[in-house]
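Chemist: Whatever this is, show me its structure:
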Amino acid sequence: MGRRIDYYDDPQAPKANSIVPSANVIVVNDEGDILLIRRSDNDNWALPGGGMDLGESLPETAIRETAEETGIRAEVTGLVGIYTDPRHVILYTSNNEVRQEFSVVFTARPVGGKPTPSDESTEVRWVPPAEVGALPMDRSMRMRVDRYFMAPEDVHLG
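Modeler: The predicted model follows:
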């Protein structure tokens, strides 16, 4: 498996060669904990999510990716924000794809399943808000999570 390398406003970053609509999901349980994965491609903690497939809506992408990466079935409940900063690019070393950021972040609630790692996640767990800040996380993912915690009912554009 290749690696994922995020670049932000870096003059040494490779130039983007693709753009893929993607969804990330903040799944919140009844205790207020959020579902996080430890990514297998960069070892950082992140929200579940991924690229949209032909024939599905972006909320369907959010539900599918959450189930694939975490084992948790979820129901979308809201929108956190839309993130399309062209200064953020992601290199996938397996195929040299360099994506320009295009991520829509949803909120969701769990409706079934149990936290289960996948090929894309080495660890899956419910994390109390007070513990999220101590986890290693890419700058862009941290920004999404922090914005949710600052105003969980607001929509953010970034």
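Chemist: C-alpha only now, for contacts and for neighbours.
Modeler: OK.
Chemist: where exactly do the helices run in the protein?
Modeler: For the chain, the helices defined by DSSP state H cover 58-70, 129-132, 139-150.
Chemist: Deepest in the core, which of those helices is it.
Modeler: helix 58-70 (a mean of 23; mean count of other CA atoms under 10 Å).
Chemist: follow-up on the earlier one: select, out of the helices of the chain, the one closest to Val98.
Modeler: Closest of those to Val98 is helix 139-150, at 15.7 Å (criterion: CA to CA).
Chemist: Could you also give me the structure for this second sequence? I'd like to compare it with the first:
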Amino acid sequence: MLTRIKGWWQFGQTVLGIIFRHPVTGVSVVPILPDGTIILVRRKDNGKWALPGGMVDWGEDIPTTVRRELIEETGLELIRLRRLVGVYSAGDRDPRLHSICVLVAAEVDGKIDIRDTREIAEVRAFEPAALPMDRLSHDYERQIRDYLNGRTTIA
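Modeler: A predicted model of the protein is given here:
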């Protein structure tokens, strides 16, 4: 009996180690409206601007996560994924946890409608030259600069 309990304990520790000691995968989206403006969301937790995005749910692929997060945070619909901009994996890029972020540029359309009011305070379209680069959360300045400069980054 004791051997069985130890076996379950070791199994439990392994599972918790896998869950809590490995990075979480997420996505960020550079949403581009038909007029060429770029959508940003203002986060409630720190009041800063960010690209829409979030964690990949179990069983989801990246395009599904992009579509879901766009609808939840902006109300906008994904029309077409344009390109992979980058993969960002530095352990300190997100102050909450170690996450790996897949950044894509996407054509979007529709009416702005914040559905996730717990996380998002505001959604706004910006001309590329007027993006609030000095008021961005996390590592979004780097991500947006990579997009604007046409780079594909693995960092």
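Chemist: Do you know the score for how well these two fit?
Modeler: Superposed pair, TM-score by TM-score structural alignment, normalised by the length of the second structure: 0.78. Supporting alignment: 133 aligned residues with a CA RMSD of 1.8 Å.
Chemist: re the thing from before, which one of the helices of the first structure lies nearest to Pro117 of the first structure?
Modeler: Pro117 of the first structure lies closest to helix 58-70 among those, at 5.7 Å (CA to CA).
Chemist: Show me the strands in the second structure, by range?
Modeler: Remark: strands assigned in the second structure by DSSP state E are 24-32, 38-43, 49-50, 53-55, 77-88, 99-109, 120-126, 153-154.
Chemist: Now the second one on the first structure. Mean distance?
Modeler: Its aligned residues in the first structure lie a mean 0.6 Å from strand 38-43 of the second structure after superposition (mean CA distance after the TM-score superposition for the first structure).
Chemist: got it, and the fourth one?
Modeler: Its aligned residues in the first structure lie a mean 0.1 Å from strand 53-55 of the second structure after superposition (mean CA distance after the TM-score superposition for the first structure).
Chemist: Specify, as a residue range, where that strand falls in the first structure.
Modeler: Using TM-score structural alignment, strand 53-55 of the second structure corresponds to residues 49-51 of the first structure.
Chemist: likewise the second one?
Modeler: Per TM-score structural alignment, the counterpart of strand 38-43 of the second structure in the first structure is residues 34-39.
Chemist: contacts for that stretch?
Modeler: Residues from elsewhere that reach stretch 34-39 of the first structure, judged by CA atoms under 8 Å, 6 or more residues apart in numbering: 26-29, 44-48, 69-70, 117, 120-129.
Chemist: and the counterpart of Thr153 of the second structure in the first structure, what does it touch?
Modeler: Correspondence of Thr153 of the second structure to the first structure, assessed by TM-score structural alignment: His156. Applying CA under 8 Å, 6+ apart to His156 of the first structure gives the contacts 80-82, 147.
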